[in-house]
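>>> sequence unavailable; structure follows:
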């Protein structure tokens, strides 16, 4: 007799972690993101707001040239960081500029860090590059840091609040909340996919870079967020980290947002009144 909660064997791991193919109209989302992001940047320039671009805080450093940094009107309440997804191999901040809108409207500075992509770079180089940008931006803005990321960016966000984080200790101490959205926290299953080569997922990398195999910094809150209509493996990934880290951060929460899939689960960040934005910034 089968038991409740039994999970059937997965025969095709590439399909299990595929998103666009299982979402109606999924192939159109990247272009829609890019257009919404461009429209947002144009509105920022039109209102005299802080335009995107790295020069204000990173100078002419080539490795940080694609990062985007936004300042609100008045003194910032703190800094929100959004790390983009794309299976560590696609996209950049310029596809997601519009997701700064919710936090910016609430008076938060926003950093969208850039990072080098696989196969040209490994996961450690990615997290270290993001950490350097967060540290530089943190020198420009006082107050708490709310760190979030989507998919692969959710992995990187969680990795940055592990006990061996590359963030400088004073900056890590300011990370009041980490909110990975549809993140990947146990990289072992991805060794069973075709991505393993491009991502360099040997056993040593998987052990070193899976947040699941680390203890988190105790000072921040963890709020995992995932859509109810996601691929089952993404829901399980968030459930797994919640169970593994529960009781170590100040608070550990898991929200499964009804009716959201992997590509639209981030949309709420553009709205200052959306529950996702509230979960990230509320009470800080």
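Perfect, thanks for sending it. Note that the structure is predicted; figures quoted are calculated from it, not measured.
>>> could you use CA atoms for every contact and neighbour count after this?
Fine.
>>> so how far is residue 238 from the spatially most central residue of the chain?
Per CA atoms, centre = their mean, the C-alpha nearest to the average position across the chain is that of residue 149, at 0.9 Å. Counting by CA to CA, to the nearest Å, the separation of residue 149 from residue 238 is 13 Å.
>>> use this one as the comparison:
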């Protein structure tokens, strides 16, 4: 029996209520918004490129001045129901300096849409990058994914996604970095988050990355904050085991400390173990 099924409701909710465990989370969100706005002022950016017809179906693109044409896509977290691409522009900092372009994706949020539509939005964003690669000055065969929390879940789902109908190659994802990912959606269905996300059992089966591993052996980086709850560590360990069993070369970037939001800063900050690992994955 999975360990989360031994929790009572209060204990399970505690495992996933990351904001309750980070008293200054509102200050962190304000800092992200402020520093990202500053970053966009002083760096080239093509804001809100539309990959769909609705406002949230857009991405910000930060072009590298030189390099191989590789692009790192960042998919934000917020438990599929909050936050915005404009909060995460600084993720691009470590990669632009290395000649790697960055795209930060927005997508429609729960409860206005269900999980399948959220995944479809993110796949549409990747297809947009591929189809517009020449105009954007990127290599459509060098699209790498990254994301934190819900974005980690979406990164893993896209890595294992069925791209039929999107007009792009099945192996469009060249590599992936998932941070504090939610690879099994059953505990989400059972905890307080489902009041908004509204998963049913069929959606859990259809949209849990543990049940939809990539068919192509791509490089995969996993990381989780050292101070995160047991469930986030369990989810990563379980997903890593499944990937390893299929022959994936999984690199785990261990963080001795750090809460759920620290890893986002580490992904975008030059010189951090996590950002260096992603750069090495792209440049190998």
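Arrived safely. As the structure is a prediction and not an experimental result, all values here were calculated from the model.
>>> TM-score for the pair, please.
Once superposed, chain against chain, the TM-score is 0.88 (TM-score structural alignment, normalised by the length of the first structure); 272 aligned residues with a CA RMSD of 2.3 Å.
>>> can you give me the strands for the stretch 51-200 of the first structure?
Per DSSP state E, counting those that start in this stretch, the stretch 51-200 of the first structure carries strands over the ranges 68-70, 79-83, 109-112, 145-150, 175-181.
>>> show me what residue 85 of the first structure aligns to in the second structure.
When the second structure is aligned by TM-score structural alignment, residue 85 of the first structure is paired with residue 77.
>>> residue 49 of the second structure contacts residue 59, correct?
Yes - between residue 49 of the second structure and residue 59 a contact is recorded at 5.2 Å, counting by CA atoms under 8 Å.
>>> which of those two has more neighbours?
Set side by side, residue 49 of the second structure and residue 59 show more neighbours around residue 59, with 27 against 15, by other CA atoms under 10 Å.
>>> aligned partner of that one in the first structure?
Under the alignment (TM-score structural alignment), residue 59 of the second structure maps onto residue 67 of the first structure.
>>> got the contact list for its match?
The contact partners of residue 67 of the first structure, taken as CA atoms under 8 Å, 6 or more residues apart in numbering, are 52, 53, 54, 93, 111, 112, 113, 114.
>>> just residue 73 of the first structure next, same as before
Residues in contact with residue 73 of the first structure (CA under 8 Å, 6+ apart) are 49, 107.
>>> distance of it from residue 122 of the first structure?
Going from residue 73 of the first structure to residue 122 of the first structure by CA to CA gives 37 Å.
>>> who are the contact partners of residue 88 of the second structure?
By CA under 8 Å, 6+ apart, the contact list for residue 88 of the second structure reads 32, 33, 36, 76, 104.
>>> return the distance of residue 250 of the first structure relative to residue 208 of the first structure.
24 Å.
>>> give me the nearest residue to residue 108 of the second structure, chain neighbours excluded.
Leaving aside its sequence neighbours, residue 108 of the second structure sits nearest to residue 56 (CA to CA, 6 or more residues apart in numbering; 5.3 Å).
>>> can you tell me what residue 275 of the second structure aligns to in the first structure?
Residue 275 of the second structure maps onto residue 277 in the first structure, by TM-score structural alignment.
>>> now residue 209 of the second structure
Matched by TM-score structural alignment, residue 209 of the second structure corresponds to residue 211 in the first structure.
>>> hmm, residue 183 and that match touching each other?
No - applying CA under 8 Å, one finds residue 211 of the first structure not in contact with residue 183, separated by 10.3 Å.
>>> common neighbours of those two, please.
Residues within reach of residue 211 of the first structure and of residue 183 at once, by CA under 8 Å, 6+ apart, are residue 155.
>>> list the contacts of the counterpart of residue 144 of the second structure in the first structure.
Correspondence of residue 144 of the second structure to the first structure, assessed by TM-score structural alignment: residue 146. Contacts for residue 146 of the first structure were tallied using CA under 8 Å, 6+ apart; they are 78, 79, 80, 81, 175, 176, 177, 178, 179, 280, 281.
>>> ok, the first one - contacts?
Spelled out, it's residue 78 of the first structure. By CA under 8 Å, 6+ apart, the contact set of residue 78 of the first structure is 107, 108, 109, 141, 142, 143, 144, 145, 146.
>>> just residue 232 of the second structure next, same as before
By CA under 8 Å, 6+ apart, residue 232 of the second structure lies in contact with 180, 181, 182, 224.
>>> aligned to it, what sits in the first structure?
Here residue 232 of the second structure is matched to residue 234 in the first structure, going by TM-score structural alignment.
>>> what separation do you get for its match and residue 140 of the first structure?
In this view, residue 234 of the first structure and residue 140 of the first structure are 35 Å apart by CA to CA.
>>> same question, residue 25 of the first structure
Taken as CA to CA, the span from residue 25 of the first structure to residue 140 of the first structure is 40 Å.
>>> likewise for residue 75 of the first structure?
With distances taken as CA to CA, residue 75 of the first structure is found 11 Å from residue 140 of the first structure.
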